[in-house]
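> Following is a predicted model, sequence given first.
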Amino acid sequence: MYKLKTKETDNSVIEFIESVDSPKKREDAYQLLDIFTETTGYKAKMWGPSIIGFGAYHYKYDSGHEGDAPLVGFSPRKAKISLYFATGDTERENLLKDFGKHTTGKACVYINKVADIHTDVLQALINQSIRFLKETYPNH
């Protein structure tokens, strides 16, 4: 049975940010914390050891796999900052065109620093992601 590793925990978001080695990444993490908190209206929670998530939804795939995940989130990793938005909505791709300097993985958007991106587009991505997930998974 597949066990989801990334669960919401009671760990302190501030303690986690304070544990980030790079002072610049810490500063960016606090800036992102403010933007995500203000945009979502949700209190930041730790998900697993290193993801700062906002809100939550319950998903269930056709395969039967199900679980809970944050609606949006970020993680100040050593190499880059990972941003977590919903995938599967074409609006995401359109917004990313105007986002600024970033790369994308399967589900993440990676940035080097907040100064590289347009925060108004970040807010639009956050809102689009929450709207999309609430429409896709309405029962949470």
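In hand now; what should we look at?
> Every contact and neighbour count from this point should use C-alpha atoms.
OK.
> buried sites along stretch 21-41?
Neighbour-count burial for stretch 21-41 flags K25, R26, E27, D28, A29, Y30, L32, L33, I35, F36, T37, T40 (criterion: 16 or more other Cα atoms under 10 Å).
> Give me the subset of the residues you listed lying in helices.
Using DSSP state H, the subset of the buried residues of stretch 21-41 located in helices is K25, R26, E27, D28, A29, Y30, L32, L33, I35, F36, T37, T40.
> thinking again about what came up before, Y57: which of the buried residues of stretch 21-41 is nearest?
Nearest to Y57, judged by Cα to Cα, of those is T40 at 13.5 Å.
> shouldn't that closest one be in contact with L125?
No - under the criterion of Cα atoms under 8 Å, T40 makes no contact with L125, lying 10.9 Å away.
> For I35, give me its contacts.
Shown in contact with I35 (Cα atoms under 8 Å, 6 or more residues apart in numbering): T119, Q123.
> From the buried residues of stretch 21-41, pick the one nearest I52.
Set against I52, the nearest of the buried residues of stretch 21-41 by Cα to Cα is L33 (8.3 Å).
> Alongside the first one, take a look at this:
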Amino acid sequence: MAELKTQRNDGDVQAFLSAVEDERRRGDAQRLCAIMAEVTGDAPVMWGTNIIGFGHYQYTYANGRSNDWFTVGFAPRKQNLAIYLAGGFDEHADLLGRLGKYTTGKSCLYVKSLAAVDLDVLRELVARSHASAGSAAN
């Protein structure tokens, strides 16, 4: 079976953030990185080439195969910040209703600007996701 491409590595988080081209997106990414580090108590770590993750846990598939994954993370994209939360969106519906402007994809929240969301609610989402990821593992 193929190995998971997105793995924890020793890439330089600050260099990655500094290389984000759009000035506003770069500032939002640096701010989100600081928020996630503060809330989780974990240092930011590069996962693959373009995701910054915090914390990690191991999960096991029904077939016995296991993978390591971050508890919360984000990726600064050209159009938005992709925010990865554990537990799916149903688990966070109460907070998402108060978050502000966002869209969702299959497994992440897309935020065009941190100015468009309630940062206290975002902190709660990060804290809840971080706490639930460990209990969801295995």
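Thanks, I have it. Note that this is a predicted model, so its numbers are computed, not measured.
> Need the buried residues of stretch 21-41 of the first structure in JSON lines (columns: distance to R92 of the first structure).
JSON lines is the format used below for the buried residues of stretch 21-41 of the first structure (distance: Cα to Cα, whole Å):
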{"residue": "K25", "distance to R92 of the first structure": "25"}
{"residue": "R26", "distance to R92 of the first structure": "26"}
{"residue": "E27", "distance to R92 of the first structure": "26"}
{"residue": "D28", "distance to R92 of the first structure": "22"}
{"residue": "A29", "distance to R92 of the first structure": "22"}
{"residue": "Y30", "distance to R92 of the first structure": "24"}
{"residue": "L32", "distance to R92 of the first structure": "19"}
{"residue": "L33", "distance to R92 of the first structure": "21"}
{"residue": "I35", "distance to R92 of the first structure": "18"}
{"residue": "F36", "distance to R92 of the first structure": "17"}
{"residue": "T37", "distance to R92 of the first structure": "20"}
{"residue": "T40", "distance to R92 of the first structure": "17"}
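> Of the residues you listed, which pair is most distant in space?
Pairwise over the buried residues of stretch 21-41 of the first structure, using Cα to Cα, the maximum falls at K25 and T40, 21.6 Å.
> Need the outlier residue of the first structure, farthest from its centre.
M1 (26.0 Å; Cα atoms, centre = their mean).
> So for stretch 94-110 of the first structure, what gets flagged as buried?
L96, F99, G100, K101, H102, C108, V109, Y110.
> Distance check, the fifth one against K25 of the first structure.
Right, H102 of the first structure. Noted for H102 of the first structure: a distance of 16 Å to K25 of the first structure, by Cα to Cα, to the nearest Å.
> and if you look at the fourth one?
According to Cα to Cα, K101 of the first structure and K25 of the first structure sit 16 Å apart.
> Repeat that for the last one.
Spatial separation of Y110 of the first structure from K25 of the first structure under the definition Cα to Cα is 13 Å.
> Enumerate the strands of the second structure by residue range, in sequence order.
Taking DSSP state E, the strands of the second structure run over residues 8-9, 45-47, 51-54, 57-60, 66-69, 72-76, 81-85, 103-104, 108-111.
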